[in-house]
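Student: The sequence isn't on hand, but the structure is:
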């Protein structure tokens, strides 16, 4: 490292110029960096799950839909029906709304003397009792467009985006969401009604707004917190400004690179701003702290900068590298949003290190140095604390080992208790509007989540009454699932048509018994101008869709539903191709990949970091250096199980990220210990000197990291809040491991002595 340090000090101005020009280059691309939250964030374009989903949308001309719901009182009064009709018309006139379906516009099938009539569900002349009867007999309305207690109604908005629309999906979502909310806010102000929105577009638009808020909050707050801690540590304006400039420039590099690569900011990548800031500041703390220690011994500024960069530069490089590896291991994830975070976080962390070893020494040589006396006075408190910790480690090594060992065992028992979060809406805090609106739609109506089952056979096979009866039995089977609200298929339309053709007698609300009768029902429906059935059957009758509308489900409920679907399909649809898709299925597949991400990224990060530690410290010391880091990783995983933290998009990366971050303190401590032992030849003196020498920087760097991660508590998304809490606890437990477990191990194992002296 001394060669590198000499090079940096010799070519300061050219290196500063290159860093600045690189920043200016990437700064141009930051305004073009977009935000995105849709299925492409979680699935690659060539992913079979996403391809199946898009094929389903194309086959059945399935457009996105939104739900607008509100409570009406009294039900079916003239004024309420008039208002529902006016609101439906107003919503239908909004840009990009192809159709608006409500009680006043939905298609109703009834019988006449001449056959079928496709008309309105009711008119002004019908008594309320007949209106209620019509609603109860309409499977697509009852419980869906009106609640089963008749106190809530909904309007379904069918969206349409023109093929020649060149805007991004994010811009389209925001325009539709803004127009809709502005209209409904005006209606709330005028009528006092409270509206509840749901649908994929609403979710995506709301999450993008949360992302923008998080970025506006996380970045400045992390900078302020870092500045406060830097002042508490160093009491020097340079020691505040230069680290902040370092991380700011690193962020410009990384976010500009994302813009250059046309990589959007996703919900998980909003953490980049705080991550790079707080991790980068930690490097600066170690570099400046080491300089101050050297300057207190030799008041020669250039010599102190060279010695400080030589001693702290190497462990800072390896700590940055291990943290980058922790994040970089996420590239093994099949989830694009997580893999993207891994790439750019790793680049950002190493960029921050590179900039810190260029900018910090340059500043140290140009700004007034600290007075040696002030350095000593500021470290008295932590020096006393660290000496007491050293005394404790020397006097009670068995007790320290036993206490930490018991904690590891207890927390390890909690790991099997970790549960997966299967509901995307549970990614949000309960106080957010989106969460509350979704809960309203789940409680009062059928909900907005769906699973789609596609059954494919030969042309005209779905005119076979036996096959249609199997589909009806399938719908009855899945209706027993507690989170299934309702299911729709071609059989529901056929039963309505058959009843209408038989004087609207309820006894005929069943599937026709012959193929000819089925064909006649379909023909009469088409002649009468009906079109809605096309959503559930292909034109050649070779492919049918069963749409299962569900409440929000956790992972266990979702797995039970798909097991039920697979079991029935394997036993009853053996001659047909059956595919699962829909939003619920996408979420279910996403949770499977979250588990895989947890396993593969942790395995990859652990293997690479183990290899790195062996290279740095050799076989014996390298293996020993991992033991203090087992404690925080096991503790955090056990805590997830015992405290009920769910495995989700953010917490899935906590183990690999944690092992990358927590090993940093170990590298600093073990490197310092190795240096002190070679100098003194006494393990106990070396342990104490290492603790008092690097311990202060470890404590304050950990405090910066902990406080920085706790910023995520302020996010509207619960997954980022959980990630922040768990990461902060991981760093705290890692600090305890390095202050207690590492020193006890080093001072207790004599077999290492020869290794250290080499």
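Tutor: Sure, I can see it. Quick caveat, the model's predicted, so the values are computed rather than measured.

Student: make it CA atoms for all contacts and neighbour counts henceforth
Tutor: Fine.

Student: For the stretch 251-400 of the chain, which segments count as helices?
Tutor: For the stretch 251-400 of the chain, the helices defined by DSSP state H, counting those that start in this stretch cover 272-297, 301-328, 336-366, 372-378, 380-395, 397-412.

Student: between the second one and helix 336-366, how many degrees?
Tutor: I take that to be helix 301-328. Orientation note: helix 301-328 sits at an angle of 180 degrees relative to helix 336-366 (axes from the mean of the first three to the mean of the last three C-alpha atoms, to 10 degrees).

Student: this is the other structure I want to compare:
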């Protein structure tokens, strides 16, 4: 079968030699439609973008936003020794108004300027802005300070405990209302058009970026030494993450391509060999991105490794074609014959490498993390597109390009390197296998100590304003993120029950004391806070009445008075029927792994306390934890599926079950040893390093297939394993070395990126590429020599 397939590919090479323009036109027509969709591509770096639309976690989160609004705030912290001076409050008010007037898609801005101040006057409940009567003198400001510092609601929310830091909370709309155009002209004759349908669409990534950038522009105008401003919040952090990731990936993709061009020219000394691989890479990328756009799939943070993956796969395949083609063309001076020989000699191996790489990556398509699943689908499609172009477009371009054969140089430096590499594994195979096995075992032991992590904040440079601001706010105001809990009583006025509300208040006080050494709960805010404020105000502002009233009628009356006071704060914590309640748990931004116990504790305590009610825990922190947990589990499953399917394909390629299984050893080894590098250099297993294995699998398998395929051919001809290894190294081996040099340098360039995750990605990927080459130049030939001695190759 192998022989027949090789002959078929040789015939196809002859067809390309005779009809290059037909093949060229056909190749371009196949990819034209996907590429035409590129303008439709979008980006999505939202936290919920990590979830599939049908994921229960996302469904709950969307329901929460529908009821209570967006929980992703932008926090601005302002430091001043005299927060309650007339001068400071005047500037704060000006900034507050500037934000209200100019930030798009705004829902609410909350600061000391307009935070509620609940007080009683005679029998009246008055809920007004804290600075309703703006201070004119310092004495007025001091009175406001006394009120603010005594208010429990303000602490760690709008004021630090020492009163030297205040915050502004910017809440934006979760949904944007669009009016549908009425396309029916039948009403045009009437004076009044019919009411138009209103469609609520979620706030987009682009709109969030518009919000964040406007806030930063406004804040920048007010920041000075006496008005030190820090900002944080998941909306701001994720936008900055997207911008930096996009900048890094674009910059280093260009650097990688430049390195590829330079080295290909140095190796082949031909313009065609330099730029034609680039054409294949670019067209493969464009076709993949266009396909994503056609199916409405946005670029997300993990899917940004797709360009790097396609570059790696495309370069490897094209270098093999070019290396075999030019060796034959220089020797025979027959271009048509060289095309046919190249496809017959290496076409099957290239096709198999593309297929195995696509299968390995496609195993991620079933991931429960949406962008990882997208990567599995579209990166595997991109690999197949690259394979198609390598076997059609590239030979056709070579055929129509005028070129002259070059003189073959004896003792080329690369031939000498290959000769030396071939000696050791063929003459000391047992030593190579023993050392390799020992290294793999040691790496497995070390890999068990790798730290799991999903901490996007730590990907930033340590001087980034988002990094500095988040830690500043976490340290001084007990948290910058929230966990949201919804408790549904399933009954009208269920939260106008004094006993249930008192139970909630007791639980909230308990949770506010939580600290497990990894994270803590800084503050808990809900309906009980409003009720206690109202009860205190209606009892002559007596602090001893800052409690939940035990009388049902009094509780209902207080809630009615608050509702009629003009404040809309009730809408933030309870629905209109008083059946659903929102509890906001304020926490610092720590590693998602370190938040697991806290989240489990919150969920458990609410479910234990409210056994008859429906409890939902949602928000950004639960989504981050859920995403990484699913990513770990799904990736382990995907790698198992990938290795199983690739092993089956290797058995087919080798034509032998035993050889197929043994050939997987050089594929696994680079990945396992790469894990030991993560331990040695204290690199955590996060959302990005988790995906490096997909590139490692693709490259390791590709190199192994090329080596095994050609080794078997030469061994069956000569019957001598040493000769077969040498011949393989002089042909396929040179292409492997060239590919490794080019790609490893390209990925190592990522180490100069701004973000730590990008630096780790570049270092590990470049290192695994080198390890894959070493495995195929030392371990694979050593295994083949030992196998040949046992007579297992028929």
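Tutor: It's in. Every value quoted in this text rests on a predicted model; they were computed, and no experiment measured them.

Student: hmm, back to that, residue 108 of structure 1: which of the helices of the stretch 251-400 of structure 1 is closest?
Tutor: helix 336-366 (43.7 Å; C-alpha to C-alpha).

Student: buried sites along the closest one?
Tutor: Within helix 336-366 of structure 1, the residues scored as buried using 16 or more other C-alpha atoms under 10 Å are 336-364.

Student: closest one to residue 47 of structure 1 among the helices of the stretch 251-400 of structure 1?
Tutor: Using C-alpha to C-alpha, the nearest of the helices of the stretch 251-400 of structure 1 to residue 47 of structure 1 is helix 336-366, at 10.6 Å.

Student: list the contacts for the counterpart of residue 338 of structure 2 in structure 1?
Tutor: Aligned by TM-score structural alignment, residue 338 of structure 2 pairs with residue 304 of structure 1. By C-alpha atoms under 8 Å, 6 or more residues apart in numbering, the residues touching residue 304 of structure 1 are 291, 292, 294, 295, 298.

Student: Give me the buried entries from those residues.
Tutor: Going by neighbour count (16+ other C-alpha under 10 Å), those have 291, 292, 294, 295 buried.

Student: which one of the residues you listed is nearest residue 606 of structure 1?
Tutor: residue 291 (31.8 Å).

Student: any idea how far the equivalent of the closest one over in structure 2 lies from residue 267 of structure 2?
Tutor: Taking TM-score structural alignment as the criterion, the aligned counterpart of residue 291 of structure 1 in structure 2 is residue 325. From residue 325 of structure 2 across to residue 267 of structure 2, the span is 14 Å (C-alpha to C-alpha, to the nearest Å).

Student: go on, residue 380 of structure 2?
Tutor: 29 Å.

Student: The residue sitting nearest the centre point of structure 1: what's it in contact with?
Tutor: For structure 1, the residue sitting closest to the mean C-alpha position, by C-alpha atoms, centre = their mean, is residue 649 at 3.9 Å. Counting by C-alpha under 8 Å, 6+ apart, residue 649 of structure 1 touches 268, 338, 594, 719.

Student: now do residue 73 of structure 2
Tutor: 169, 170, 171, 172, 233, 234, 235 are the contacts of residue 73 of structure 2 under C-alpha under 8 Å, 6+ apart.

Student: who's in contact with the match of residue 291 of structure 1?
Tutor: Here residue 325 of structure 2 is in contact with 338, 339, 341, 342 (C-alpha under 8 Å, 6+ apart).

Student: Just give the number of residues close to the closest residue to the third one other than its chain neighbours.
Tutor: Okay, so that is residue 341 of structure 2. In this structure, residue 341 of structure 2 finds its nearest non-sequential neighbour in residue 10, 6.3 Å apart by C-alpha to C-alpha, 6 or more residues apart in numbering. Neighbour count of residue 10 of structure 2, defined by other C-alpha atoms under 10 Å: 24.
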